[in-house]
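Student: attaching a predicted model along with its sequence, questions to come.
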Amino acid sequence: MRIRRREPDHRVLYLVAARCLDYPTTEFVAMLPACVAALAEHGNSPPVVTLRELLTALSTRTLADLQNNYVETFDFSSKHALYLSYWSDGDTRRRGEVLAQFKSVYRQSGAVIDTHGELPDYLPLVLEFAARGDLEAGRALLARYRSSLDMLHKSLHSKESHYARAVAAVCDTLPAAHATEAPPPPTELVGLTGYQGRP
């Protein structure tokens, strides 16, 4: 009889990564020690070690520094967009359909998702859904957009941003994407009526 390999439970890692990739607040700074302690209970696998390195880097900075760096990294350029379907569909008609598919996944899981005004493909939101809502469905979304995560990681790494570690940690929990060079996100700037958020 063939025994199916059980996937590791990465819910804590996904939740910590979600917190790291969201806008820094006083609450986030206060919870950094708890994040470190939570990861310490999950061994020394490569993604856990990578995420701990990020927490260490974030812990050495003031809140104002964290906020300024976050805005500079994610709000001033679409090159580091935290919206998964942006990397594959850009601002096109198709992206509106894809965003609806994200919402459909959330509804079908039965989880109550507060988007806080963000688009449903916002990476911290997807990670929190995987951590607190439906691990299997959330992981499937992340795996489906592994190429988007790879492109985001490459862009952050080229900027020498410490946030690249959070994306790298998430990628390390997923199947490898096909080794193809993806084109830049297409732009059309139509078809997103009814969706608010960046970019």
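Tutor: Noted; the coordinates are in hand. Numbers count the residues shown, from 1 in each chain.
Student: alpha carbons only for contacts and neighbour counts from here, please
Tutor: Will do.
Student: how much space separates residue 176 from residue 146?
Tutor: As judged by C-alpha to C-alpha, to the nearest Å, residue 176 and residue 146 stand 7 Å apart.
Student: comparison target, given below:
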Amino acid sequence: MINYQQLTALAPVWATLSRLIDYPQPDTFSATNRATLATAPQIPDPVRTQALACFDQLARGSRLEQEQHFADLFELNRRYTLYMTYYKMSDSRERGTVLAKLKMLYEMFGVSEVSDELADFLPLMLEFFAYGDFLNDQRQADLSLALGVIEDGTYGLLQRASVDSEDPYIQLISVIRNLFKACLVKEASVNA
């Protein structure tokens, strides 16, 4: 079961994580983005510590070095991609159906894509959770599609990335996964 209050309260964090996991821009590693991670009360302390460590490691070096690191890991390396459905569906027809459903989901909650990226691109999905208006919407259950895609995709990426598990981008994927898990409420089992 999804805790929609927590999911919504993390909106600034989702926006910041979207910037951090995407190709570095001039303001990616700004003091404002770091402060969002450092001060958001909804982030559990162990996740906050990991997120700040990732931020600090990724912020090191020149902008060119930052861009090169990202490109080497996600653009020039066939093992890792930020397209979350790829890990479970590769290039199957089913993947196309899920991408279409995600695009409709974004539009249904008032987020229109202004990117050329596919609907399962992790930074785009994080932006959806940052800017979507779903707190009091009767269609909240439909969000389970996007959450499931993130769950499966981050799991698949982390499984493949075991040899690079210390890379700060891979650690950032773990942070994202743990924050989404923090938005889930375990239903009490009935043992009568």
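Tutor: Nice, thanks for sending it over. Just so it is clear, the structure is predicted and the values come from calculations on it, not from any experiment.
Student: quick one: which of residue 176 and residue 146 of the first structure has more around it?
Tutor: residue 146 (20 against 12; other C-alpha atoms under 10 Å).
Student: and the end-to-end length of stretch 79-97 of the second structure?
Tutor: 23 Å.
Student: wait, I meant stretch 73-84 of the first structure
Tutor: Using C-alpha to C-alpha, the distance between the terminal residues of stretch 73-84 of the first structure is 16 Å.
Student: would you mark the buried spots in that stretch?
Tutor: Across stretch 73-84 of the first structure, burial judged by 16 or more other C-alpha atoms under 10 Å covers 73, 74, 78, 79, 80, 81, 82, 83, 84.
Student: how about stretch 163-173 of the second structure?
Tutor: Within stretch 163-173 of the second structure, the residues that qualify as buried by neighbour count (16+ other C-alpha under 10 Å) are 167, 168, 169, 170, 171, 172, 173.
Student: same check, this time on stretch 37-50 of the first structure
Tutor: Of the residues in stretch 37-50 of the first structure, those buried (16+ other C-alpha under 10 Å) are 39, 47, 48, 49, 50.
Student: one more: stretch 150-165 of the second structure?
Tutor: For stretch 150-165 of the second structure, a neighbour-count test (16+ other C-alpha under 10 Å) marks 150, 151, 152, 153, 154, 155, 156, 157, 158, 161 as buried.
Student: now residue 123 of the first structure: how far from residue 80 of the first structure?
Tutor: If you go by C-alpha to C-alpha, the gap between residue 123 of the first structure and residue 80 of the first structure works out to 11 Å.
Student: name the residues contacting each of the two.
Tutor: Counting by C-alpha atoms under 8 Å, 6 or more residues apart in numbering, no residue touches both residue 123 of the first structure and residue 80.
Student: right, I'll call it a day here.
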